[in-house]
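1. from the sequence below, what's the structure:
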Amino acid sequence: MSQVVVKPLTDASINAWNHYVDHAERSTFFHRAEWKEVLKQAFGHDSHYLYAEQDGRITGILPLGQVKSWLFGNALISVPFCVYGGVVANDEGSRQALLKAACSLAEELQVDYLELRNLYQETLPEKWQRKELYVTFRKPLLATDDENLKAIPRKQRAMVRKGIKAGLSTVIEKDTHNFFYAYSSSVRNLGTPVFNQRYFDILLQAFPEHADILTVKNNDKVVASVLNFYFKDQVLPFYGGGTEHARQCAGNDFMYWELMSHALKKGAAFFDFGRSKKDTGAFSFKKNWGFTPEPLYYDYFLVKADHLPNISPNNPKYKLFIQLWSKLPLKLSQLIGPMVSKYLG
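-> Take a look at the predicted model:
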């Protein structure tokens, strides 16, 4: 058997890379090669996608994106703007080769730190440090809508029924107009800079068979909307939000219930509710649906930095910024938000 060789992803190896992702047990949607071009087109960030090869076949992958700004520093991340990442490999030799190559690249680029967003716990060398700030919520879907509704805890099920009684309806879309209105309204209210609408257009273009938008309406009025990814047998509601009207009619609750039903019809067997910070509103909301939090393992190799990064909204130094941002007029937040959010990888 020949030696493991680490190579950079090229146009010629994209199909082989994605074939590996589609069949590897621990791969996630965020390991797909299309994210490399998404990061470039939407934000202008450089990427370094590495794969291990042995005897002419891929035996491991590590997607890396570099996010560099004067405000938040310089980081090499697997994967920026995504919740999962890290090394996926067939064997320990391939995994170690990719980790060594990533550390060497981080030192060559003189980044502040290298960050791997691992879904699964990995054994790493002593120099690495771990932050357990986030959890994820994942749960199998049952065979029928009736079974899935009954599986929702009673209080949350009552919220779903409230949305049903309000006469809400849903539509599946590929246009981002309604979605962006609901999403940008929601994140502005939370004091978070919004992404450019173009980013969401790029996502739908990059993943035409793996993404759609579910929008909730009350008559012709947009109530809530969510952009979803589909990978293997999973559905991942990734970006979502509701207007002020959503709270009155349980629009967000109805939206996620309708997504479960929609995903079931598409053949999904697993609902990935996504990442949340511990002890936040989103954390509690997902627990109320009967999901059990699972720890995420974000691992760091420090290069120029002397401590772990903390660009979380929970950081006290961002408190005033968040309060002021939440008061901005919606149009202004949509205009200036992308100038900041492109660095919040």
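2. from here on, contacts and neighbour counts on C-alpha atoms
-> Will do.
3. so what touches stretch 253-273?
-> Stretch 253-273 is contacted by residues 136-145, 149, 156, 159-161, 163-164, 168, 170, 214-216, 224-226, 230, 233-238, 286 when judged by Cα atoms under 8 Å, 6 or more residues apart in numbering.
4. filter these to the buried ones?
-> Using 16 or more other Cα atoms under 10 Å as the burial test, the contacts of stretch 253-273 include 136-138, 141-142, 145, 149, 156, 159-161, 163-164, 168, 170, 214-216, 224-226, 230, 234-238, 286 as buried.
5. want to put them side by side, so please do this one too:
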Amino acid sequence: MSIKIVKVEEATPQQWDRVTNHCEYATFFHTREWSEIWRTYQSGKLRNATKYITFNDGTEVLYPMMVRDISFGLIKQYLSAPEWKYGGWLSLSHLSEAHHNALYAYATSMNILLRQNPFDQSFPTNSIPWNLTDYTQVIDLRPGFESIKDYWFREHRSAIRNADRARKAGVTFEEGTTLEDWREYYKVYEAAVDRWGDNIQGEKFDWRLYDSILKSGTKNVKVWIVKLDGKIIGGAVRFYHNKHVVSWNKSVLRDYAKSYASNLLDYELIKQSCDGGYWWYDLDTSGGIEGVIAYKASLGTISLSANMLFHDTSMKRLAKTSRTALLSMSHKLSKTFHKPEVLTPSIDAGYSGKVEEQDRLEVTR
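-> Down below sits the predicted model:
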């Protein structure tokens, strides 16, 4: 039987939750919670567009997506998922290559930005024409924490030694449970981002995104903090779903770098994830930053594909071409017909020409 999609409909909240809660390779980035957090953060500019797809053999698939309007609302841009995190489709049934091929054809019927889900082992990675090859680094927690410690003892002894140094120095580790804890951690995060500047991996998020997380009421996003003498000196935000824990960000105040608080965070978070029965501790992609990649590797990670697909429909490609042509024509016309006028400030405190202050500054600087 030839595998075909026979129905595509808007996913109901019940369908969405049922699949993401029971699909073993679903991550927090596939959930309604993540979608709603981003809808709130973007003030509705990003909207839910998640589909529930049925095949002619009865197989059902959830395809989490969001959509935003671009080109003055004439074109829709789909994201799977927001913030370049893991997207793609999920199913409670085994998906064959034929299912994946049909879903890929459906996905590329629209303007789509898609990050591969590294935990979907049935996904035909090699048959997709990815635009960007990337990977995430994860620790397999299934052997247990003692096995991970044995690896550290052999290959990365400082992971244990530095965590012990932090404890002896009085650094403590705990969950941040109050609004004040979140706000104090955000200050640490903000200082770290400002310190790194353009070298930061990803983008800087303002407090509104953190506030959107808190207002969502989710129990699957937690901030963990490290303190010294009662002061929050660092922390980490982690997302939890099914068997998967993923790092979102981690920051420590520069003045406390020698406290080994960062090492204590890693030690305790990995141990806690093992104790919680999780399978994967995901350190996320690294943006090609070699030092970050090397540090993650020292913790005993394995690499899993997390490639990116950027697909534009013919209409969007035409819009891009037209926009480029119009900008080029506008530039040529402005050079042909525009003769700059020399503007001189009047003796009055005001300005004699009817131009905006920004224009005046451009002319007279």
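6. in strands, which of the contacts of stretch 253-273 of the first structure appear?
-> 136-140, 170, 214-216, 224-226, 230, 234-238 (DSSP state E).
7. and L299 of the second structure, how many neighbours does it have?
-> Neighbour count of L299 of the second structure, defined by other Cα atoms under 10 Å: 22.
8. likewise for I302 of the second structure?
-> 14.
9. swap in N178 of the first structure?
-> 20.
10. what does it align to in the second structure?
-> Per TM-score structural alignment, the equivalent position to N178 of the first structure in the second structure is E184.
11. where's that match, which helix or strand?
-> helix 179-196 (DSSP states H and E).
12. which residue ranges of the stretch 1-150 of the first structure form helices?
-> In the stretch 1-150 of the first structure, the helices defined using DSSP state H, counting those that start in this stretch lie at 14-23, 34-43, 92-109, 145-151.
13. returning to what we had before: ok, now which ones touch the match of N178 of the first structure?
-> I232.
14. ok, it to P124 of the second structure distance?
-> 43 Å (Cα to Cα, to the nearest Å).
15. counterpart of G170 of the second structure over in the first structure?
-> For G170 of the second structure, the residue aligned by TM-score structural alignment is G167.
16. ugh, typo on my part, it should be G87 of the second structure
-> Aligned counterpart of G87 of the second structure in the first structure: G85 (TM-score structural alignment).
17. is it correct that that match is in contact with V79?
-> Yes: between G85 of the first structure and V79 there is a contact under Cα atoms under 8 Å: 5.3 Å.
18. next, show the common contact partners of those two.
-> Shared contacts of G85 of the first structure and V79, counting by Cα under 8 Å, 6+ apart, come down to F30, H31, P63, L116, R117.
19. any chance of JSON lines for these, columns neighbour count?
-> Output for the shared contacts of G85 and V79 of the first structure, formatted as JSON lines (neighbours: other Cα atoms under 10 Å):
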{"residue": "F30", "neighbour count": "22"}
{"residue": "H31", "neighbour count": "28"}
{"residue": "P63", "neighbour count": "28"}
{"residue": "L116", "neighbour count": "25"}
{"residue": "R117", "neighbour count": "21"}
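20. what lines up with V8 of the second structure in the first structure?
-> Match for V8 of the second structure (TM-score structural alignment): V6.
21. count of neighbours near that match?
-> The burial count for V6 of the first structure: 22, using other Cα under 10 Å.
22. F205 of the second structure too?
-> Neighbours of F205 of the second structure (other Cα under 10 Å): 12.
23. do V223 of the first structure as well
-> Around V223 of the first structure there are 30 other residues, counting by other Cα under 10 Å.
24. for R57 of the first structure, same thing?
-> Under the neighbour criterion other Cα under 10 Å, R57 of the first structure is assigned a count of 12.
25. dump the residue contacts of it.
-> R57 of the first structure neighbours (Cα under 8 Å, 6+ apart): none.
26. cool, and the one 10 residues further on?
-> In this structure, V67 of the first structure makes contact with H45, D46, G73, N74, A75, L76, I77, P80, Y343, G345, judged by Cα under 8 Å, 6+ apart.
27. dump those residues into TSV; add neighbour count and distance to A52 of the first structure as well.
-> Formatted as TSV, these follow (neighbours: other Cα atoms under 10 Å; distance: Cα to Cα, whole Å):
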residue	neighbour count	distance to A52 of the first structure
H45	18	23
D46	17	20
G73	15	29
N74	20	25
A75	27	22
L76	30	19
I77	25	18
P80	28	21
Y343	20	29
G345	21	25
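28. can you tell me which two in the residues you listed are farthest apart?
-> D46 and G73 (14.7 Å; Cα to Cα).
29. against L99 of the first structure, how distant is the closest residue to the match of G170 of the second structure other than its chain neighbours?
-> In this structure, G167 of the first structure finds its nearest non-sequential neighbour in N218, 6.9 Å apart by Cα to Cα, 6 or more residues apart in numbering. With distances taken as Cα to Cα, N218 of the first structure is found 50 Å from L99 of the first structure.
30. next one: F207 of the first structure
-> Taking Cα to Cα, one finds F207 of the first structure at 28 Å from L99 of the first structure.
31. go on, T192 of the first structure?
-> 33 Å.
32. with F180 of the first structure instead?
-> Relative to L99 of the first structure, and taking Cα to Cα, F180 of the first structure is found at 38 Å.
33. done for today, thanks.
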